[in-house]
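In: Task: produce atomic coordinates for the following.
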Amino acid sequence: MTMHLDAAQGEVLDTLSSALDLAGFRTKDRDASGFRARRIPWFGWLSSAAVSPCVLRVSLTGGGVEVVVENTGATPAPRRAAEGLSGAIDGFRSRGVAVDWSQWEPALPPPNS
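Out: You can find the predicted model right below:
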C-alpha cells in the first residue's frame, strides 16, 4: 500500500504509529525514515507454541509513505492492520490533509490450506 500526503514527515509517522498502536500493534525500530509495527495475537502470549506475529514496515518515500506487510501473522492481524491504516487515513482527512492511497491487499493464505 502506498499513501501520498500533504503533511510533514514527522506528523505522518506519528499518526500512522498512533493508529496502528490503537489497532494492537507496537512500533519498533523507528527512525526518521520509518518504522516497523508488530502485532502478536493475545493467545500468542499465553501459548507455548510458536506464534507468528504480523509485521508491517512503514517507510517514507518521496512525497508519500509505503506500507509493506513483511509477515501476515495469525488472524485477525491483517484485519487489525487494515483497521489501523484506515484510522490513520481518517485522521489525516479529518485534519484537512489530502490523502491519496492505493488499495491495501494483505497476503492471505490460499483457500483450504
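In: use CA for all of it now, contacts and neighbours both
Out: OK.
In: What segments of the chain are helices?
Out: For the chain, the helices defined by DSSP state H occupy 9-22, 42-46, 77-94.
In: Now do the longest one against helix 9-22, angle only.
Out: It stands for helix 77-94. Regarding helix 77-94 and helix 9-22, their directions subtend 140 degrees when assessed with axes from the mean of the first three to the mean of the last three Cα atoms, to 10 degrees.
In: got the helices of the chain as CSV, with mean neighbour count and distance to R57 columns?
Out: Shown next, in CSV, are those (neighbours: other Cα atoms under 10 Å; distance: least, Cα to Cα, whole Å):
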stretch, mean neighbour count, distance to R57
helix 9-22, 18, 11
helix 42-46, 11, 21
helix 77-94, 18, 11
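In: Following up with a second sequence; could you model it the same way so I can compare the two?
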Amino acid sequence: MLAAYAIVTVLTIAANVWAAVIDFMKADPVVANSDALGLPRSWLFWLGVLKLAGAAGLTLGLLGLRPLGVAAALGLVLFFVGAIIAHLRARVLGNIPFPGVFLALAVATLALTAAQ
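Out: Now for the predicted structure:
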C-alpha cells in the first residue's frame, strides 16, 4: 500500500504542478477554457497558486507531515469538484474530462493518504 500511496501522490503532485505552470503561462487552451467558463483571466494566477499549494502540501505530506498531506488532498478534491461544477453550470462539457482526471487523482491520493 505504501508504494501505491507514493506513486499516486507523486502523479498528483506532478499533474498539479504542470497545471499551475500552464495557468501562470496563460497558455492558449487555458485562456480559452477560462473564457468559455466565464471566468476572469485574472483568476488564472490564483487558480495556479491553489494548485501549486496543493502540490506543495502533498509533497510535505510525503515527507512526513501526514496531516498536511491529508488537508492538501482534501483541498484539491474540493477544488476540482468546484471545477466540475463550473463546467456543468457553463455547459462546457467537451473538456470536462480534464478536471475529472485531476479529481480522480486527488480522491485517490486522499484515500491512500488517509489509509496510511
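In: where does the TM-score land?
Out: Laid over one another, the chains give 0.40 as their TM-score (TM-score structural alignment, normalised by the length of the first structure), with 68 aligned residues with a Cα RMSD of 4.1 Å.
In: Generate CSV for the helices of the first structure, with distance to R30 of the first structure as supplementary columns.
Out: Shown next, in CSV, are the helices of the first structure (distance: least, Cα to Cα, whole Å):
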stretch, distance to R30 of the first structure
helix 9-22, 9
helix 42-46, 23
helix 77-94, 17
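In: nearest to V55 of the first structure, of these?
Out: Nearest to V55 of the first structure among the helices of the first structure is helix 77-94; the distance by Cα to Cα comes to 9.1 Å.
In: tell me which strands and helices that closest one is in contact with?
Out: Identification of packing neighbours for helix 77-94 of the first structure by 3 or more Cα pairs under 8 Å, 6 or more residues apart in numbering; DSSP states H and E yields helix 9-22, strand 99-101.
In: and the last one, which residues are buried?
Out: This means strand 99-101 of the first structure. By 16 or more other Cα atoms under 10 Å, strand 99-101 of the first structure has no buried positions at all.
In: got CSV for the helices and strands packed on helix 77-94 of the first structure, with distance to S86 of the first structure too?
Out: As requested, these are exported to CSV (distance: least, Cα to Cα, whole Å):
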stretch, distance to S86 of the first structure
helix 9-22, 8
strand 99-101, 10
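In: E70 of the first structure: which of the ones you listed is closest?
Out: Once these are compared by Cα to Cα, helix 9-22 is nearest, at 15.1 Å.
In: packing partners for that closest one?
Out: Here helix 9-22 of the first structure touches strand 26-31, strand 34-39, helix 77-94, going by 3+ Cα pairs under 8 Å, 6+ apart.
In: ok, 10 Å please
Out: For helix 9-22 of the first structure, the elements it packs on are strand 26-31, strand 34-39, strand 54-61, strand 64-71, helix 77-94, judged by 3 or more Cα pairs under 10 Å, 6 or more residues apart in numbering; DSSP states H and E.
In: from what I can see I89 of the first structure touches L20, true?
Out: No. With contact defined as Cα atoms under 10 Å, I89 of the first structure does not count as touching L20 (11.3 Å).
In: Quickly list what's touching both of those two.
Out: E83 (Cα atoms under 10 Å, 6 or more residues apart in numbering).
In: tell me the contacts of W46 of the second structure?
Out: W46 of the second structure is in contact with A20, D23, F24, L52, counting by Cα under 10 Å, 6+ apart.
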